[in-house]
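# generate coordinates for the sequence data below:
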Amino acid sequence: MNKLGGTSVNKMDRKTIERNRRIIMKDLCFKLTSLIPPQHSKPAKEVLSQLDQFDQATSYIKQLKERIEELKRRKRLLALSTADESNNSIRNSVSGLKLPILRFRDLGCSFEVVLISEHKKKFTLYQVISILEDGGAEVVTASLSNIGDIVFLTLHAQQRPWMA
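Reported below is the predicted structural model:
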């Protein structure tokens, strides 16, 4: 009797588990179809089957992926054109000047050195730092950036304490 009782309990548990699984799946399918905007849904006079609902969801997801790729492509193109405009603006503002440009600015207890040069005019960061150190300065920070074919080098330095 124990075997029979145990078997019927297992069947009842399986039926309950399966019924709960179907309820959960039906709820998930409803949630999925509710996420599809009405303008994307195909108008149907009758209730769509789950397979049709899945097809609509799949189609909508594919459209979203294509839209994302198109927007990424447009973003890259916009970033490139913005960078080109920025480079052209910098080139135009610097083009009237004779390069290289070397500027010193006294900041009180320290100073800033800015060197603007063309990329084709080679200089090394080591050379500039060596000149400053030979003059009794200690470089605290250095920044080097390229915009197009223009090179910007900014150094912050201070006089060595034992040299003061």
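# use CA for all of it now, contacts and neighbours both
Fine.
# any idea how far residue 47 is from residue 53?
Plainly put, residue 47 is 10 Å away from residue 53 if you go by Cα to Cα, to the nearest Å.
# neighbour count for those two, which is higher?
residue 53 (19 against 9; other Cα atoms under 10 Å).
# please give me the structure for this one as well, since I'd like to look at both together:
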Amino acid sequence: MRKSSSDSFKLDRKIVEKNRRIIMKGLCFQLASLIPNHYFNSSESRLTTEDRFDHAAIYINQLRERIEELKGRKELAMNVERTSNNFKKDMAIGLRLPILELRDLGSTIELILISGKNKNFMFNEVISVLEEEGASVVNASFSIVGDRILHTIHSQVSVCFYFHSIE
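Next up is the predicted model:
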């Protein structure tokens, strides 16, 4: 009689373990399905579960970095919006134009230039100076607010960058 209870306990443990493995296998497939197919090397046709976990961890870290980058860009855009909202205050104070603001964002540089509508301003000269100093322009835009023009230039720094004044 004792032997049958011991056998039933072993059988129960085997069933529990089998169910646990089935659940884990399903979760592993579910995780793998969340990672884009192009992320895996085509030469790696048979990946082990450990390799899939490694790829998933790398992919998740890349997504985290992208989220941080996008948060930074959002904050930057919010700062530009606040800057444009401050134009009305600036007009009342009568600030001298042009206004140049340079932000060092690590490997990128954001240049904000505020000029008057009636001023002759050579936008291409600013871009030329940036490129001469070793930065490649990634994005350039402008917006008109009242009688002011807000130019925003995003540059990727490829070499050590020292900014000289534009006159």
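# show me where structure 1 has its strands.
101-106, 111-118, 137-147, 150-159 (DSSP state E).
# nearest to residue 57 of structure 1, of these?
Ranking those by their distance to residue 57 of structure 1 (criterion: Cα to Cα) puts strand 137-147 first, at 45.9 Å.
# okay, the angle between the closest one and strand 111-118?
Interaxial angle of strand 137-147 of structure 1 relative to strand 111-118 (axes from the mean of the first three to the mean of the last three Cα atoms, to 10 degrees): 30 degrees.
# what span of structure 2 lines up against strand 137-147 of structure 1?
Under TM-score structural alignment, strand 137-147 of structure 1 has no counterpart anywhere in structure 2.
# what residues does that strand touch?
Applying Cα atoms under 8 Å, 6 or more residues apart in numbering, the external contacts of strand 137-147 of structure 1 come out as 87, 90, 119, 129, 132-133, 151-160.
# quick one: distance of stretch 34-41 of structure 1 to the chain centre.
How far stretch 34-41 of structure 1 lies from its chain's middle: 29 Å, per Cα atoms, centre = their mean, to the nearest Å.
# what of stretch 74-94 of structure 1?
On Cα atoms, centre = their mean, the centre of stretch 74-94 of structure 1 falls 18 Å from that of its chain.
# okay, the strands of structure 1 in CSV with mean neighbour count and distance to residue 40 of structure 1 next?
Below are the strands of structure 1 laid out as CSV (neighbours: other Cα atoms under 10 Å; distance: least, Cα to Cα, whole Å):
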stretch, mean neighbour count, distance to residue 40 of structure 1
strand 101-106, 12, 60
strand 111-118, 18, 54
strand 137-147, 15, 45
strand 150-159, 19, 50
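# any idea how far residue 8 of structure 2 is from residue 1 of structure 2?
Residue 1 of structure 2 is 11 Å from residue 8 of structure 2, by Cα to Cα.
# which one's more surrounded, these two?
The residue with more neighbours, out of residue 1 of structure 2 and residue 8, is residue 8; 11 against 5, by other Cα under 10 Å.
# what residue is smack in the middle of structure 2?
The centre of structure 2 sits closest to residue 69, judged by Cα atoms, centre = their mean, with a distance of 2.6 Å.
# longest helix in structure 1, please.
helix 50-95 (DSSP state H).
# counting by contacts, list what that helix packs against.
The contact analysis (3 or more Cα pairs under 8 Å, 6 or more residues apart in numbering; DSSP states H and E) places helix 50-95 of structure 1 against helix 2-34.
# in the helix it packs on, what's buried?
Buried residues in helix 2-34 of structure 1, defined by neighbour count with 16 or more other Cα atoms under 10 Å: residue 33.
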